[in-house]
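Novice: Have a look at this prediction, sequence included:
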Amino acid sequence: MTEALFRDDAYLSTVEATVTGLRDDGGIVLDRTVFYATSGGQPGDTGHFERADGTLIKIDATITGETKADIVHLPEAGQPAPAIGETLVLHIDWKRRYKLMRMHTACHILSVVLPYPITGAAVGEDESRVDFDLSEASADKTELTDKMMAIVTANHPIFTRWITDAELDANPGLVKSANVKPPRGLGRIRLVCIGEDGAVDTQPCGGTHVSETQEVGDIHIGKIEKKGKENRRFRIRFGAPPA
């Protein structure tokens, strides 16, 4: 099991770690990492590892292994392989990660202004999408953008807390996804909360987010698409809406 440092501190961009395993596909397993592994619609981190002699191992993707607790770092083709037991300094591509943190937070904000079951989501560096079980096609891009930006500019705090599996079972309304359940097996569930005491939003999520809504910056709904009889796709983009 790899200690996932990003779960408690999404702003930690570098750390020392020890190689604990090497896979046949070149994947590197460490005792701990700041690299987020692809999950929940958020892409895995990229970046590089620095060896003691100064050479670099460029990381092209981060994925989970046999379980969510196993994090595997996939090097670019042609990179040198470290040795088991070797100490490396990890560096994520912070510029990319921070954009994903802002975008993932924006997705949570959209789920506040559109309180419907989520049927799918994908977080991107410049555009994200969230799909809702929503039969009505009357959603207005300008109105939704204004509501989202009101939450952004209010600068609500964002924090995480943990509950037990039993506590989640007792509060099923916390789960917004219609078809994907929070990962279990650790005996506890991570909640991402927006607002004092989570008053704006509280939902299970394992991704990375900013620490206050103002950090999201300008966002807008760029497009609303009909995807089936009762499915609507909302695309979030950075920047103010086009004039």
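Specialist: Thanks, I have the structure now.
Novice: use CA for all of it now, contacts and neighbours both
Specialist: Will do.
Novice: What residues sit buried inside stretch 14-25?
Specialist: 14, 16-22 (16 or more other CA atoms under 10 Å).
Novice: In the chain, which residue is most central in space?
Specialist: Gly207 (3.0 Å; CA atoms, centre = their mean).
Novice: what's near enough to touch that residue?
Specialist: 7, 36, 39-40, 42, 104 (CA atoms under 8 Å, 6 or more residues apart in numbering).
Novice: Alongside the first one, take a look at this:
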Amino acid sequence: MTELLFRLDAYLNDVTGIVTEHTAEGGVVLNRSIFYPTGGGQPGDSGRIDWSGGSMDVATTVKGQGDAIVLVPAAPQALPAVGTTIRQHLNWLRRHRLMRMHTALHLLSVVIPLPVSGGSIGAERSRLDFDMPDAPKDPAAIEGALMRLVDADLPVSEDWITDAQLDADPGLVKTMSVAPPRGAGRVRLVQIGKTAPYVDRQPCGGTHVARTGEIGRLRVGKIEKKGRQNRRVYLHLDD
């Protein structure tokens, strides 16, 4: 089991850990991780780990068996032995952009209040797919509404509810294609806004910025037709 430090504090970037195992594919598992694994539309983190006498560039991070998180080396190499204490360093510029983008997509789901049928988060460009038969008539209005939420500098926080509470309030789930992260008997909610009723409140296991003002300038890109009922809306970070 890997302790999910990225969930306790998404801003951690220089933390020790202990190697607990090697995977058959050549990955490294730690007892605790600031590296987020691919999931929920958010790509896995990259970066580096250092130890006495060696270092390893981390190309990406994935989920392993059970609750293990696997750091995938950028190239085959000698791995730190099980029991070795290492220091973890994120590619922080990339991670922070992914955090900004992820929070921005939550805001997009507020500005376009339709069911979400898919999505993908990138450091430069991200997207949500909506159950939207007709294209928006005014993309500039979408961008303006997004920037008003960004400029409001709203706090982003989390809460936890039980699986049963989520089942009793299915409207919390906006994504049709990605199931909320379950399995531990409780579900993490990401909330945007100062107090209830929040601007947004939905299940999410990803990493987010602390305030919407941290997102920066957003630009709505292409809006593509993806099937009879779907429209794909792209978002770009302009800085």
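Specialist: That came in fine, so what should we check first? None of the values given here were measured: they were computed from a predicted structure.
Novice: Next one: the residue nearest to the centre of structure 1 from Val175 of structure 1, what distance?
Specialist: According to CA to CA, to the nearest Å, Gly207 of structure 1 and Val175 of structure 1 sit 15 Å apart.
Novice: longest helix anywhere in structure 2?
Specialist: When structure 2 is scanned for its longest helix (criterion: DSSP state H), the result is helix 92-111.
Novice: what's the mean gap between it and the aligned bit of structure 1?
Specialist: Relative to the matching residues in structure 1, helix 92-111 of structure 2 has an average distance of 0.5 Å after the fit, by mean CA distance after the TM-score superposition for structure 1.
Novice: corresponding residues in structure 1 for that helix?
Specialist: Here helix 92-111 of structure 2 aligns to structure 1 at residues 94-113, judged by TM-score structural alignment.
Novice: List the buried residues for that stretch?
Specialist: For stretch 94-113 of structure 1, burial by neighbour count (16+ other CA under 10 Å) applies to 94, 97-112.
Novice: now swap in stretch 173-186 of structure 1 and tell me
Specialist: So for stretch 173-186 of structure 1, counting by 16+ other CA under 10 Å, buried means 175-177, 182-183.
Novice: Just give me how far the match of helix 92-111 of structure 2 sits from the chain centre.
Specialist: Distance of stretch 94-113 of structure 1 from the chain centroid (CA atoms, centre = their mean, to the nearest Å) equals 8 Å.
Novice: go on, stretch 146-162 of structure 1?
Specialist: Centroid displacement of stretch 146-162 of structure 1 relative to its chain, using CA atoms, centre = their mean, is 16 Å.
Novice: residues in structure 2 aligned with that stretch?
Specialist: So stretch 146-162 of structure 1 is aligned with residues 144-160, judged by TM-score structural alignment.
Novice: now swap in stretch 216-234 of structure 1 and tell me
Specialist: Going by TM-score structural alignment: stretch 216-234 of structure 1 matches residues 215-233.
Novice: Quick check: buried residues in that stretch?
Specialist: Per 16+ other CA under 10 Å, stretch 215-233 of structure 2 contains these buried residues: 215, 218-221, 223, 225, 230-233.
Novice: helix, strand or coil for the residue lying farthest from the centre of structure 1?
Specialist: Largest separation from the mean C-alpha position in structure 1: Asp53, at 32.8 Å (CA atoms, centre = their mean). Of the three states, Asp53 of structure 1 takes coil under DSSP: H, G, I helix; E, B strand; the rest coil.
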